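# would you be able to build a 3D model of this:
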Amino acid sequence: MREDFLHYLWKYKKFEIKNLKTTNGTPVLIRSTGEHNVNSGPDFFNAKLKIDEQLWAGNVEIHIKSSDWYVHNHERDPAYDNVILHVVWEHDTEVFRKDQAVIPTLELKHYIKAEILNNYKALFSKQNSWINCANDFASIDDFILNNWMERLFFERLERKSKVIETLLEASRNDWEAVLFKMLAKNFGLKVNGDAFFSLAQSIEFSIVRKSQSNQNTLEALFFGQAGLLDQDVEDAYHLSLVKEYQFLKQKFKLKNSQVLPLQFFRLRPLNFPTIRLSQMASLYAENQNLFSKVIASNDLKYFYELFHAETSAYWKTHYTFQKESKVSAKALSKAFIDLLLINTILPIKFLYEKQRGEDISSALIDIAEKIASENNSIVKAFNGLKKISRSSMDSQALIQLKTNYCDTHSCLKCAVGNQLLSK
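Predicted coordinates for the structure are as follows:
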């Protein structure tokens, strides 16, 4: 038995509410279960109960056993002085107020339907499965699942926006600077994301602004800060970048000691940091006010055009400085732009409009539903249970579901778990 299950039972009145009686035989009538408190203090605030013809307004505390009141030292905490009912699974001792009056106790196990208890035991007895509800996930009603997925999508946007909020605070609300840092992290993908982010952190965005008119200058700035110009390479392009970077380094007093090393090992050549940094330089060289352009549009086709950035000419015949390769244009692919949209652009737009008091939920859903579903291990596993992920909105929702609910066994907070408990 888990205490959060008792919270669920009380909150949603999943028990026989007629003819309730305290452990002393006093009738109890629930007018309101109160407001669920997820912070410190009693579990439910401002409940309204009629106990033995007396109407009470106050707090409700919930435990597995009555004696947990003393285990948790509530008798010493003034926050629990206004508890009007102690709800427990098993009553094993009386609990007293400071004036020695007994706090009424409701022993919940006598009022629970066998079906709910059996469903609960069945759900939480499968913790060795990939997810607790793996055997029953396909049976969930589509209407409930679709509504839950939409909510999970916005929960994930909220989570991502927390990082953006922190960066905004540090940059004094410079949205362009924050967009640059978030894009840099996602240009680096999983392997080089932290390194690219540390690179972006090492450059005041005002320097990027002053260098945007020339792609070679931006490449010198990015490659130099990343430590990619430290090697002796007999190459005219490399030497020109070294010369430009030395000028920038002295002019802007640049330091790169905190920039994390870049990785090339086990990466596809198109994901080499050299290629991604050149593409990022191209993107900023072509767009002086990128943030304004991102905010101004909700058109997916426009975003694909906006982020269609190619490397400079040198990188059409190279993947590294040391070796020449066949000629090939290296522009950001549609799939890569999708990742930028999912992980940077939508969270940025979500937070910006939220801070302005604007609701663009419908527009964000419209964009996300037009972007192809991700195909990572979590999405594949859910699709194996039920073909459910049709778009990036679905795949982001499933990632949120797995990491924030399934992995933490928070089935009682999940719409899927709730429906299974109520079968």
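# contacts, neighbours, all on C-alpha from now
Will do.
# so how far is the helix or strand harbouring L117 from its chain's centroid?
Applying DSSP states H and E as the criterion places L117 in helix 114-124. When distances are taken as CA atoms, centre = their mean, to the nearest Å, helix 114-124 is centred 30 Å away from the chain's centroid.
# go on, stretch 43-62?
That offset, for stretch 43-62, works out to 36 Å (CA atoms, centre = their mean).
# to compare against the first, here's the next sequence to fold:
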Amino acid sequence: MQEDFLHYVWQYKKLDVIHLKTSQYEILEIVSVGQHNTNSGPDFFNAQLKIAGQLWAGNVEIHIKSSDWFVHNHETDKAYDNVILHVVWEHDTEIFRKDNSIIPTLELKGYVDSHVFQNYTKLLSAKNKWINCESDFAEVDKFIVDSWLERLYIERLERKSRTIETLLEDSKNNWEAVLFKMLAKNFGLKVNGDAFFSLANSIDFSVIRKLKTNQTALEALFLGQAGLLEEDIQDSYFLELQKEYLFLKQKFQLSHTEVIPIQFFRLRPQNFPTIRLSQLATLYSLHANLFSKIIALDSKKDLYNLFQVATSVFWESHYSFGKQSKLASKKIAKPFIDLLLINTIIPLKFAYSRYQGTDINETLLELIQHIPSEKNSIVQAFNKLKNVSHSALQSQGLIQLKSEYCDKNKCVQCVIGNMLINK
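Model (predicted):
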């Protein structure tokens, strides 16, 4: 039994409301369940109840057992002075107000709809399953799943937006600087994401602005801050970058002591940090005011054109210093741009629209639906249960579903779980 199930039962009146009585055998009538509070304090504010014919207005607190009131020290907390009803699954002790009068208690277990409780018990008692509703997920109507995943995607965007707001505050409302940090993190992918983000944090964005037309200087800056220009390599381009970085380091008083070490291990050559940092340098050397350009673009085609940049000439025949490879243009591929759109561009456009007080949700939903579904272990596992992910909107929604609902047993807060509990 979890408290959120009792919250659900109370909020949606999944109980026999006609015959309710308190533990003191007084007739209880629910006029209003109140407003659900997800922060500290009583669980429902401003409820209205009739107890023995007397109208009460105040708060409702919910626990598994009555004795949990004392376990949580509510008897000494002024926030609970206005509780007019204690709702519990099992009533094992009386609780009192400061004047020693009893706070009425409603014991739910005799009033909850039997099929609701049985379905809930079945769902939460699932053992050794990837998700609680694993055996029932395929039965859920496609319209319900699609609608829920769209809502979950917006929820995920809202969560990412809060992270962006923090970056914006740290950057003193400089959206270009926020974009640079987010792009750097995502150019590093999973292996080097944190390292690239720490690299971006080690450079004041004013330095990027001053070097914006000089691709070699930007590349030297990024590779130098990444600690990739410290070896003794007798290569003319390496020596050129090393000399340029030493000049920039002195000029701008740079330090990379707090930059997380860069990794090459378990990376395909096209994702080597040398290649990704060179591409990032090219991007910023070609596009001044990159943030403004991104905000102005809505179509996937235009965004693809913006991000399909290549490395500097040296990396066309190298993946690392000192070792030559087959000659090939190393332009950013569309699958990588898709990741940038999913993890950086769309969240940033969403956050900026909220900052501006505008609503571009429909435009963003249309864009994300034209990006192919991600391929990861979560999406693949859901697709084995039911073929549900056909676009990045759905794959992002599934990641949100698994991490924020399934993994936390929040079945009663999930549309799918709700449907299965009530079937």
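# follow-up on the earlier one: other SSEs contacting the helix holding L117 of structure 1?
helix 415-421 (3 or more CA pairs under 8 Å, 6 or more residues apart in numbering; DSSP states H and E).
# so how far does the helix it packs on sit from its counterpart in structure 2?
On superposition with structure 2, the mean distance recorded for helix 415-421 of structure 1 (mean CA distance after the TM-score superposition for structure 1) is 0.8 Å.
# buried sites along that helix?
Judged by neighbour count (16 or more other CA atoms under 10 Å), helix 415-421 of structure 1 contains these buried residues: 415-417, 419-421.
# ok, stretch 236-256 of structure 2 next?
238, 241-242, 244-245, 248-249, 254, 256.
# just give me the mean distance for stretch 238-246 of structure 2 relative to structure 1.
Taken over the aligned residues, the distance from stretch 238-246 of structure 2 to structure 1 averages 1.4 Å (mean CA distance after the TM-score superposition for structure 1).
# what comes into contact with that stretch?
Residues outside stretch 238-246 of structure 2 that contact it (CA atoms under 8 Å, 6 or more residues apart in numbering): 216-217, 219-221, 224, 229-230, 233, 321.
# nearest to E165 of structure 2 among those?
L221 (26.8 Å; CA to CA).
# now tell me what touches the longest strand belonging to structure 1 from outside.
Taking DSSP state E as the criterion, structure 1 has its longest strand at strand 54-65. Contact partners of strand 54-65 of structure 1, identified using CA under 8 Å, 6+ apart, comprise 1-3, 6-7, 34, 42-50, 69, 80, 82-92.
# go with 7 Å
3, 42-50, 82-92 (CA atoms under 7 Å, 6 or more residues apart in numbering).
# out of those residues, which end up buried?
42-49, 82-91.
# which part of structure 2 lines up with the longest strand of structure 1?
When structure 2 is aligned by TM-score structural alignment, the counterpart of strand 54-65 of structure 1 is residues 54-65.
# the matching stretch vs structure 1, average distance?
Superposing on structure 1 places stretch 54-65 of structure 2 at an average distance of 1.2 Å from its equivalents, by mean CA distance after the TM-score superposition for structure 1.
# buried ones in that stretch?
57-65.
# reformat these as CSV; add distance to I378 of structure 2.
Putting those into CSV (distance: CA to CA, whole Å) gives the following:
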residue, distance to I378 of structure 2
A57, 46
G58, 43
N59, 40
V60, 38
E61, 36
I62, 34
H63, 33
I64, 33
K65, 36
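# before we move on, the earlier item: tell me the one of the buried residues of helix 415-421 of structure 1 nearest K210 of structure 1?
Of those, the one sitting nearest to K210 of structure 1 (CA to CA) turns out to be A415, at 50.5 Å.
# now the angle from the longest helix along structure 2 to helix 415-422?
What stands out as the longest helix in structure 2, according to DSSP state H, is helix 142-170. Helix 142-170 of structure 2 and helix 415-422 are oriented at 140 degrees to each other (axes from the mean of the first three to the mean of the last three CA atoms, to 10 degrees).
# give me the contacts around the helix or strand that comes right after helix 142-170 of structure 2.
Downstream of helix 142-170 of structure 2, the first helix or strand assigned by DSSP H and E is helix 175-187. The contact list for helix 175-187 of structure 2, computed with CA under 7 Å, 6+ apart, reads 167-168, 171, 193-194, 196-197, 200-201, 205, 276, 291, 340, 344.
# returning to that earlier point: would you point out the most distant pair within the buried residues of helix 415-421 of structure 1?
Greatest spacing in the buried residues of helix 415-421 of structure 1, by CA to CA: A415 and L421 (9.9 Å).
# are we agreed that K50 of structure 2 is in a strand?
Yes - counting by DSSP: H, G, I helix; E, B strand; the rest coil, K50 of structure 2 is found in a strand.
# what's around the residue nearest to it when sequence neighbours are not counted, how many residues?
Excluding the flanking residues, the one nearest K50 of structure 2 by CA to CA, 6 or more residues apart in numbering is E29, at 4.9 Å. As a burial measure, E29 of structure 2 scores 19 neighbours (other CA atoms under 10 Å).
# surely E29 of structure 2 is within a strand?
Yes - assessed by three-state DSSP, E29 of structure 2 belongs to a strand.
# that one and I95 of structure 2, how far apart?
E29 of structure 2 sits 20 Å away from I95 of structure 2 when distances are taken as CA to CA, to the nearest Å.
# likewise for F70 of structure 2?
From F70 of structure 2 across to I95 of structure 2, the span is 8 Å (CA to CA).
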